[in-house]
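**Q** what follows is a predicted structure for the sequence shown.
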Amino acid sequence: MADIDPSLSAAPLDAASLGSRDTLQRRGLMFILSSPSGAGKTTIARMLLDAEPELGLSVSATTRSIRPGEVDGRDYHFVPQTEFDRMVEDGEFYEWARVFGNSYGTPKGQIRAGLKSGRDFLFDIDWQGTQQLHQKAQADVVRVFILPPSLEELHRRLVGRGTDSVEVIAARMARAQAEISHWDGYDYVVINDDVETCFAKVRQILHAERMRRTRQTGLIDFVRVLTSK
């Protein structure tokens, strides 16, 4: 049974008092955005974080060195490899992987506490991390995959960045097609033809998922009051 908000417990419970807030108590969710490089995932993620105060970016643990301008605990939890290995052994990660010689993982503790208090977390991870996360926290996970409108447009966007060589772009394009093949492992698929339209659709998904009956833990007490007379 869900806990009753302490602010409501001082007076007799009735439907009016339980429903006096805009939203009832709810459990948070783990909102995953995945896409091939250049499809707009990072842009959509930043727009969501700016627009949704109850949504926070999941902070991963990593063994790589801290870079100029980064802050421990904000950008990453920077830990030595020995500590990371211990966390793996103790089952403290939802998902983890080795990438270019460094380890990255999603710690469970802070996220579990946040979900219980109604906090939502945004995850910017690939399809492999998504699979691991879904296997361990299925009921809390919402998976969204962002597609480019075409491979030609994806190539144009990658070239337009002006940051990669021809060889790197070719490698990104090859990897993009491999990543796109995993689209059916997601709950929602959105085509990013226009960034504002794509953002609006992704935000609608977030709002709808927040309203799922299974996440509205405050409904238990609200409905009990409605049916007690």
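**A** Received, thanks.
**Q** CA atoms for contacts and neighbours, from now on please.
**A** Will do.
**Q** show me where the chain has its helices.
**A** Counting by DSSP state H, the chain has helices at residues 15-18, 41-51, 81-89, 109-116, 127-136, 151-161, 166-180, 195-210, 219-226.
**Q** any idea which of those gets closest to V142?
**A** Evaluated with Cα to Cα, these place helix 195-210 nearest to V142, the distance being 7.7 Å.
**Q** check the offset of the closest one from the chain's centre.
**A** In terms of Cα atoms, centre = their mean, to the nearest Å, the centre of helix 195-210 is set 13 Å apart from its chain centre.
**Q** ok, and here's another one to check against it:
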Amino acid sequence: MRSVLHNFYLKEIFTEELIRNQINHTRPVIIFGPFNEIINDRLMRDKPDKFVNCVVHTTRPRRDNEISGRDYYFVPSREQMEEDIQNHLFIEAGEYKGNLYGTSMQAVKEVSESGKHCVLDVSGHAIKRLTVAGLYPIAIFVKPPDVKWIYDNAGTDANEESAQKLYEKTVKTEQMFLDLFT
């Protein structure tokens, strides 16, 4: 009797209902790995009809040549953007030189609804936030085979120590978010 009950409880714990979601928009793309910026740039350069960045929000003052909605979305006050961050309107946000910058859910949705893939350079934590928002990102992890490969392909700025650190960071990212990669 004990094993029957034990098996019943295990079955209850490990049984999960899988639901196939109907996706009616173009999904955002997140590339992870040490050379993700190069891959992102090539996607947008080679296929601009399919891959684009979204417009980032900032509290920084607008410069003369900048247009709101094209270069940035200029948020009127730091307090407003902080409130929006607290209300989970942003996938990610951070501070640079005293100004806030962030990628909003709405900006990603606008790109997706235009029929293009929004290329994002965000942390692995953003995958869950995008999924909860119904945007279901395509999250791709590109892992170099070894430290030597990073060293050989990183250009003139690389040394063995920096290549090793980058490889270790890559392995850590893989371990933390492996279950979320597409």
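**A** Structure received. Note that the structure is predicted; figures quoted are calculated from it, not measured.
**Q** circling back: looking at the helices of structure 1, which is buried most?
**A** Of all those, helix 127-136 has the most neighbours on average by mean count of other Cα atoms under 10 Å, namely a mean of 18.
**Q** average gap between it and structure 2?
**A** Compared with structure 2 after the fit, helix 127-136 of structure 1 shows a mean deviation of 2.3 Å (mean Cα distance after the TM-score superposition for structure 1).
**Q** what's the closest non-adjacent residue to D71 of structure 2?
**A** The shortest distance from D71 of structure 2 to any non-neighbouring residue, by Cα to Cα, 6 or more residues apart in numbering, is to V55 (6.5 Å).
**Q** matching that neighbour against structure 1, which residue comes up?
**A** Using TM-score structural alignment, the partner of V55 of structure 2 in structure 1 is V59.
**Q** for the residue nearest the centre of structure 2, give me its contacts.
**A** With distances taken as Cα atoms, centre = their mean, V122 lies nearest the centre of structure 2, 3.5 Å away. Neighbouring residues of V122 of structure 2 by Cα atoms under 8 Å, 6 or more residues apart in numbering: I30, E92.
**Q** look up how far T170 of structure 2 lies from it.
**A** For V122 of structure 2, the distance to T170 of structure 2 (Cα to Cα, to the nearest Å) stands at 14 Å.
**Q** please apply the same query to E95 of structure 2.
**A** Noted for E95 of structure 2: a distance of 24 Å to T170 of structure 2, by Cα to Cα.
**Q** what sits against T63 of structure 1?
**A** The contact partners of T63 of structure 1, taken as Cα under 8 Å, 6+ apart, are F78, V79, P80, Q81, F84, N102, S103, Y104.
**Q** which of those are buried?
**A** In the contacts of T63 of structure 1, burial by neighbour count holds for F78, V79, F84, S103, Y104, counting by 16 or more other Cα atoms under 10 Å.
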